[in-house]
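Chemist: Pasting a predicted model and its sequence here:
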Amino acid sequence: MRSRKLTCASINFIVVLLSQSVHSQLQVGFYGNSCSLAEFIVKDEVRNSFFRDQGVTAGLVRLHFHDCFVRVSKRAKLLIHVTLGCDASVLIDSTPSNKAEKDSPANNPSLRGFEVIDNAKARLEAICKGLVSCADIVAFAARDSVELTGGLSYGVPAGRRDGKISLASETLTDLPPPSFNVDQLTKFFSNKGFTQEEMVTLSGAHTIGRSHCTSFSNRLYNFNGTTNQDPSLDAIYASQLKQQCPQGNTNPNLVVPMDPSSPAITDAGYYTNILANRGLFTSDQTLMTNAATANQVSQNARSTMLWRSKFAAAMVKMGQLDVLMGNGGEIRSNCRVINS
């Protein structure tokens, strides 16, 4: 028994060292010498797209989240499973023999912003061929989106490489559904290395963007066997949502803003909505069912700057989820296709 415990401790220690080693190699300003215009070009593409469609920024933040939280593989020598996130696997197109992440029900049709990444990559390949990874472009674009919508800018440690595998099936277990309760969310984020407070902080990304009616319509019309409407949902807000999302509507593209008061501004409106029982998803309003998370919701609602600061730090941490480095992966020439 003692030998087994020592073996497990050794494995955990090795995993920690591997994680620290990977993170220590990521650098803010990574392309300063090799491709000095890299971050400028990405920001320029994000800004141009934002001026045409303000909603694209929320899409790019979501793209980064869905990239970082998906891709599980096995390190055979350690006989453990670790997440390989932030490897641009979400950008890979499906093929006749493989259904990729972007075409899973969790991502399609909700993800957007792919064309922004494509445009930035094309410009970068023209001046810095084979140097800037798609994974880094996604991370830069998310940061720029936060900044453009009023959030705090932050330095993005870069040096990621791109993955070669993208499986739609992995999104089923590696992305939290909008139906999760607070305990499920806490466990999910903990498995990814985040504290409960960081979970509440990152949930604030719902302050920008929109949602398809199908993601929350069960709260309006088919909540449970006792009541059709979720009793935790503010009645006036529910009435407004029903007008926007009529029962029986078959249009899969029908959407509503997640934060109606400021859908294109990265502010604390998300938390104010939850305090007023106007969290759009079950996974939003559930934060009020736990004393600790409810207190964090209140704190964030009182201070937009406090939340913006915590959100920037959490985004940096998320962007370093077991990234590919060194000889791992590749630098794709086309973000949608694995190099031949």
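Modeler: Good, I have the coordinates.

Chemist: rest of the way, CA atoms for contacts and neighbours
Modeler: Noted.

Chemist: Quick check: next helix or strand after the host helix or strand of Q20?
Modeler: Remark: Q20 resides in helix 2-25, with elements defined by DSSP states H and E. Downstream of helix 2-25, the next assigned helix or strand under DSSP H and E is strand 27-28.

Chemist: Going along the chain, name the helices of this structure.
Modeler: Here the chain has its helices, by DSSP state H, at 2-25, 38-52, 56-68, 114-127, 134-148, 171-174, 182-191, 196-203, 218-221, 235-244, 269-275, 282-285, 291-302, 304-318.

Chemist: Put this next to the first one:
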Amino acid sequence: MVALVGAHTIGFSHCKEFANRIFHFSKTSEVDPAYNPTYAQGLRKLCHNYTKDPAMSAFNDVYTPGKFDNMYYKNLQRGLGLLSSDQAMVTDPRTKPFVDRYAANQTEFFDMFGRSMLKLSLFMVKENNDGDVRRRCDQFNTIQI
């Protein structure tokens, strides 16, 4: 799973998906302390108007957003994990060793990502009317009548 989530090295997330981490995080902290402070301030500035403009978004990988590489894992080690689920991988003792391995060894990440994608592609494949390809990854398709 840690290898598959490495797909976040490309793409973006809408501000609403992580706004809870940069605005009013807790009673004692406006921002999630797991964030790199400079990164958090940049996200706050970028997403300041996200409730009025739902298209506001940030790259999942701030350094190489258009390149498939292992920078995503290096970012996690630096407190630059955009989503809480991403950042949790570097703090959880079950997943941290994989984050560290993939950050240190891009070839191993590529190998494990490829193997994981192949395994996932064969897992419980739905065919014909049993499955549905989502038009938007964050929403179920609506039935057209």
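Modeler: Everything's here; your move. Quick caveat, the model's predicted, so the values are computed rather than measured.

Chemist: tm score of chain vs chain?
Modeler: Overlay of the two chains. TM-score (TM-score structural alignment, normalised by the length of structure 2): 0.83; 133 aligned residues with a C-alpha RMSD of 2.2 Å.

Chemist: quick revisit: quick one: work out the angle between the helix holding Q20 of structure 1 and helix 304-318.
Modeler: If you take axes from the mean of the first three to the mean of the last three C-alpha atoms, to 10 degrees, helix 2-25 of structure 1 sits at 110 degrees to helix 304-318.

Chemist: buried sites along helix 2-25 of structure 1?
Modeler: 11, 22-23 (16 or more other C-alpha atoms under 10 Å).

Chemist: can you count the residues close to M124 of structure 2?
Modeler: M124 of structure 2 has 7 neighbours, counted by other C-alpha atoms under 10 Å.

Chemist: if I line the two up, what does it land on in structure 1?
Modeler: Counting by TM-score structural alignment, M124 of structure 2 corresponds to D322 in structure 1.

Chemist: can I assume that match is in contact with V22?
Modeler: Yes - assessed by C-alpha atoms under 8 Å, D322 of structure 1 is found in contact with V22 at 7.0 Å.

Chemist: rewinding a little: switch the helices of structure 1 over to a markdown table; also include distance to P157 of structure 1.
Modeler: Putting these into a markdown table (distance: least, C-alpha to C-alpha, whole Å) gives the following:
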| stretch | distance to P157 of structure 1 |
| --- | --- |
| helix 2-25 | 9 |
| helix 38-52 | 11 |
| helix 56-68 | 14 |
| helix 114-127 | 18 |
| helix 134-148 | 9 |
| helix 171-174 | 23 |
| helix 182-191 | 21 |
| helix 196-203 | 18 |
| helix 218-221 | 40 |
| helix 235-244 | 40 |
| helix 269-275 | 27 |
| helix 282-285 | 29 |
| helix 291-302 | 26 |
| helix 304-318 | 8 |
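
Chemist: Looking for the alignment partner of Q106 of structure 2 in structure 1.
Modeler: Q106 of structure 2 maps onto T304 in structure 1, by TM-score structural alignment.

Chemist: Now do the same contact list for the residue nearest to that match when sequence neighbours are not counted.
Modeler: Using C-alpha to C-alpha, 6 or more residues apart in numbering and skipping residues adjacent in sequence, the residue nearest T304 of structure 1 is A268, 5.0 Å away. A268 of structure 1 sits next to 204, 207, 300-304, 307 when contact means C-alpha atoms under 8 Å, 6 or more residues apart in numbering.
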